[in-house]
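Enquirer: I would like the atomic coordinates for the input below:
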Amino acid sequence: MKKEPVQPKEQIVSKRIQSFDEVVSCYSEDEAIGEASRCLQCAVASCASGCPVGIDIKKFIAEVCARDYAAAYRTIRQKNNFPSMCGRVCPAEYQCRRTCVFTKKGLSFAASSAINIHFLERFIGDWGLLHQASTVSAPAARAPRVAVVGSGPAGLCCAGELARAGIKVVIFESLHKLGGVLQYGIPAFRLPREILDVEIKNLEAMGVEFVTNFVVGRACALGDLFAQGFSAVFLGLGAGVPSFLGVPGETLCNVYSANEFLTRINLMRAEQFPQFHTPVNIGKKVVVIGGGNTAIDSARVALRLQKIRGFSPDTTLLYRRTETEMPARRLEIEHAKQEGVIFSFLVKPLLLRGAPDGFLKEITLLRCERGEPDQSGRRAPVDVPGSEYTLPCDVAVIAIGLRANRLLTAATAMLTVDAYGDIIVNPDTMETSIENVFAGGDIVGGEGTVIEAMGMAKRAAAAIIKRFAAKGD
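Expert: Here you go, the predicted model:
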């Protein structure tokens, strides 16, 4: 008889909504062995085809079964520099787990019975952080130098790949803390900051240097980096400009973009105001607009802040499609429901209305119905005339996506971008229109996942390493 999936333990809801402590626990050793033993060790491991960085999933799971955790860690690290982080934040149900044989049609297995590859990866990643120090030596004094712009997942991954090849890397970060979206965008209850800190320290041990509070494109031009002796540049800029609804009232007080809202809390400790001096207003009725992971994160954060500040949690997520069409991870949606987030589907914001003092007081919504499929393959929302209604709220968070920040690209005439401001690259090498300038992550393909950004960074790093080898550097 097929074994049931082993699910990791989770904090009870009543406790977790009062803190930013991690919700999902790591597998114990017995739990990891139990889950790994469910793997059928397929002759053709279809799960690997769903991994953007090509981890040998079948091999590392077999090594977990054999309790050879060091070997499993080495197997994963051959393709993924940051298994502890990816095991926590990767949308595995849309990637490796989606292609697990347990989800195949014609078999008596439900999609939910797919191997919990991400939890096993996290188990090994956490084991590695405790037991496996970096064995990569610092680069030689005459090694080629590469500048990496941005310390998000793409930048960190590219830097790690290059450092392992003996290349000297300097990462330039515009903010005062490292990690990009891993630092400012993902709440600590999903990605504890100590995990990120350890990964960054490992890169430092490999010889990677970090320069913070430095905006390439303003503090210096892209070309200046070559003048400073760098042989190549990797742009891992991310997508940092929020999209808005285009409806009246978006400039009212207490209307936030999700980018600002999460940055204030994750990076500047606004949840601890006034102990920390970056405020964020949380009222008694919060609405979050959007259906992706960022919207779910914003809603779960808002609900926690309401609880911490003594309010009865009242946070509503508004989405113009249905739940099945939400791009957010299923696990995060379920967690949000457990925690008390209210979901309102097939609704469209028309107007944000304020009080005379300029602060938000309500939102006017229009009901929608499902129409024909659009370019995304999902059924488009269609307005229902005359269905307007008003919902009281004193805080709104707009989480409908991010666009490219054009600060650097606008200042670099030879750098070719598309109509959205994303950098155009050779998909095989990730090289841009400027020789020896490479790019990856959200600045290339628009918003994507952490592991997708890392996949692009690995391709860029491989191309840079190959180029240096050809030149004999």
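Enquirer: Please make it C-alpha for all contacts and neighbour counts, starting now.
Expert: Fine.
Enquirer: Can you classify residue 366 by secondary structure?
Expert: strand (DSSP: H, G, I helix; E, B strand; the rest coil).
Enquirer: Would you do the same for the sequence below? I want to compare the two.
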Amino acid sequence: MSEYLKAERAQEWREALRKSIKNKDRIAIPRVKMPEVDPAVRSRTYDEVNLGLTPELAANESHRCLDCVDPTCITGCPVEINIPKFIKNIERGEFLEAAKTLKETSALPAVCGRVCPQERQCESQCFYTLKLKKEPVAIGHLERFAADYERMSGNISIPETAPTNGIKIAVVGSGPAGLAFAGDMVKLGYDVTVFEALHELGGVLRYGIPEFRLPNEIVDIEIDGLKKMGVKFVTNCIVGKTISQEDLKAEGFKGIFVGSGAGLPNFMNIPGENLIGIMSCNEYLTRVNLMQAADPDSDTPVYKGKKVAVVGGGNTAMDAVRTARRLGAERAMIVYRRSEEEMPARVEEIKHAKEEGIEFYTLHNPIRYEGDEQGHVQRMLLQRMELGAPDQSGRRRPVAIEGDTTWLEVDEVIVSVGVSPNPLIPQSFDGMEVTSWGTIVVNSDTMQTADEMIFAGGDIVRGGATVILAMGDGRKAAKAMHQYLKGDQVEK
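Expert: From the prediction side, this is the model:
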């Protein structure tokens, strides 16, 4: 592949081909299909489901980009990647340059290419979608291709950083918000240290997303790049317990970014919810992804149910139910109170789940659990629902159909109905305002809190969001903190 890229004649031929393709010809090219592992095979392993694009597939898809005068796809990206630029680099065969372009604004391109909901963000703003009512350019697939190509080539570029200014910055949490913030701040010359409560780095990227969707190796490589840029990491350190706000100030930190996430699971508070075999999705995924709970010899093994129901319709619910299938569940089921059209999970994740034999009980809501004499869950009573008027989220509100219930046999239930922010930082830091939901109050334009030296972003502010939105918060906070530390006025 490298020899092919070096060949001058091949390069000239590709450039001539690119220029010769008219827009009408580009529009006629069908959208690429991501190669995948066969469902019958992948549902028994933790191997990654999506296989990535070949150079030929990536080049063909890149030809579809119309290089719009007003690239609305960029405005649809929370971290503002120069999407046409990186795609045109792929079209010219300059794959490493495409990866460099991604790293100009994204600290985690290989991660985002895998887990971001591009269909609701950049791809939803593609000219194909907005004007032609056709399938958009596969921006996410191409982002993953460029990042993976660079990794496999061994020529991993490290973004340039400004000379160090000696100003120390603390980051609480090594999830996507903290990593994006750290990457931008170290580029600006700051001395950045990330404090992580767990023994592994990555936050939700590590404990919340299974390897069949996001391999740990990818997370490790992205974080290693930040280390090479100069970001320091401290694990097993709980800010607010191990080290206090006063300790950080005493050690000379001039700015603090809080990206501690939303790690407290919500439950439904219905009868029987304390039975053995019922747990939160957070606990389930953390134990399996981070603590090797799938191994029966693990210090923290997890119960492997044969009839597993996951309550919820988001990406974490899909991750949990597909994990249960891989752990040997004979029946793995999604129970969701709205219809499939209202599910917040990515279309791709729903598709993969169905292909792997997951059963969907949509328009059903648990109202009671019953167990055996040993206190282990045996069955759940489901209330059938119908859709009413839209609620504040814009989705139609589920309404119970009076008297219409049904029992479902289960031996394990995983509850995935949302999370609440980690209260440790707001409780242990002075001068911080919180909402009634426990989220930190910030200026939405700057991510600055009531304490001028403290900024925050990600789930601790949003209460639960996507990886890329958290990263967007981190980038916005880095820009605003830089202005604040330079003495520029930051609007409150």
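Enquirer: ranges for the helices of the stretch 101-250 of the first structure?
Expert: For the stretch 101-250 of the first structure, applying DSSP state H, counting those that start in this stretch gives helices covering 117-131, 153-164, 181-184, 193-205, 222-227.
Enquirer: Tell me the buried residues in stretch 228-242 of the second structure?
Expert: 229, 230, 231, 232, 233, 234, 237, 238, 239, 240 (16 or more other Cα atoms under 10 Å).
Enquirer: gap between the second one and residue 241 of the second structure?
Expert: Yep, that's residue 230 of the second structure we're talking about. Residue 230 of the second structure is 26 Å from residue 241 of the second structure, where distance means Cα to Cα, to the nearest Å.
Enquirer: Could you export the buried residues of stretch 228-242 of the second structure as CSV, including distance to residue 437 of the second structure?
Expert: Shown next, in CSV, are these (distance: Cα to Cα, whole Å):
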residue, distance to residue 437 of the second structure
229, 36
230, 36
231, 32
232, 32
233, 30
234, 29
237, 26
238, 22
239, 21
240, 20
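Enquirer: before we move on, the earlier item: including distance to residue 438 of the first structure, could the helices of the stretch 101-250 of the first structure go into a markdown table?
Expert: Listed next are those as a markdown table, based on distance: least, Cα to Cα, whole Å:
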| stretch | distance to residue 438 of the first structure |
| --- | --- |
| helix 117-131 | 28 |
| helix 153-164 | 10 |
| helix 181-184 | 20 |
| helix 193-205 | 20 |
| helix 222-227 | 12 |
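Enquirer: can you pull the contacts of the equivalent of residue 433 of the second structure over in the first structure?
Expert: Under the alignment (TM-score structural alignment), residue 433 of the second structure pairs with residue 416 in the first structure. Listed by Cα atoms under 8 Å, 6 or more residues apart in numbering, the contact partners of residue 416 of the first structure are 409, 423, 424, 432, 433.
Enquirer: Out of those residues, grab the one that's most surrounded.
Expert: Taking other Cα atoms under 10 Å as the neighbour criterion, residue 423 ranks highest of the contacts of residue 416 of the first structure with 27 neighbours.
Enquirer: For the residue lying closest to it once chain neighbours are set aside, which residues are in contact?
Expert: Excluding its sequence neighbours, the residue lying closest to residue 423 of the first structure (Cα to Cα, 6 or more residues apart in numbering) is residue 417, at 4.3 Å. With contacts defined as Cα under 8 Å, 6+ apart, residue 417 of the first structure is in contact with 409, 423, 424.
Enquirer: For residue 32 of the second structure, see how far away the alignment partner in the second structure of residue 452 of the first structure is.
Expert: By TM-score structural alignment, residue 452 of the first structure lines up with residue 469 in the second structure. Distance, residue 469 of the second structure to residue 32 of the second structure, by Cα to Cα: 26 Å.
Enquirer: quick one: which of those two has more around it?
Expert: Using other Cα under 10 Å as the criterion, residue 469 of the second structure and residue 32 rank with residue 469 on top: 22 against 18.
Enquirer: Residue 187 of the second structure contacts residue 165, correct?
Expert: No - using Cα atoms under 8 Å, residue 187 of the second structure makes no contact with residue 165, being 10.9 Å away.
Enquirer: higher neighbour count, these two?
Expert: When residue 187 of the second structure and residue 165 are compared for neighbours, residue 187 comes out ahead with 20 against 11, by other Cα under 10 Å.
Enquirer: what's the closest non-adjacent residue to the more buried one?
Expert: residue 161 (4.0 Å).
Enquirer: Contacts only, for the one you found.
Expert: Counting by Cα under 8 Å, 6+ apart, residue 161 of the second structure touches 186, 187, 188, 189, 229.
Enquirer: How about residue 133 of the first structure?
Expert: Applying Cα under 8 Å, 6+ apart, we find residue 133 of the first structure in contact with residue 202.
Enquirer: one more time with 6 Å, if that's ok
Expert: Shown in contact with residue 133 of the first structure (Cα atoms under 6 Å, 6 or more residues apart in numbering): no residues.
Enquirer: Tell me which residue of the second structure lines up with it.
Expert: Using TM-score structural alignment, residue 133 of the first structure sits opposite residue 157 in the second structure.
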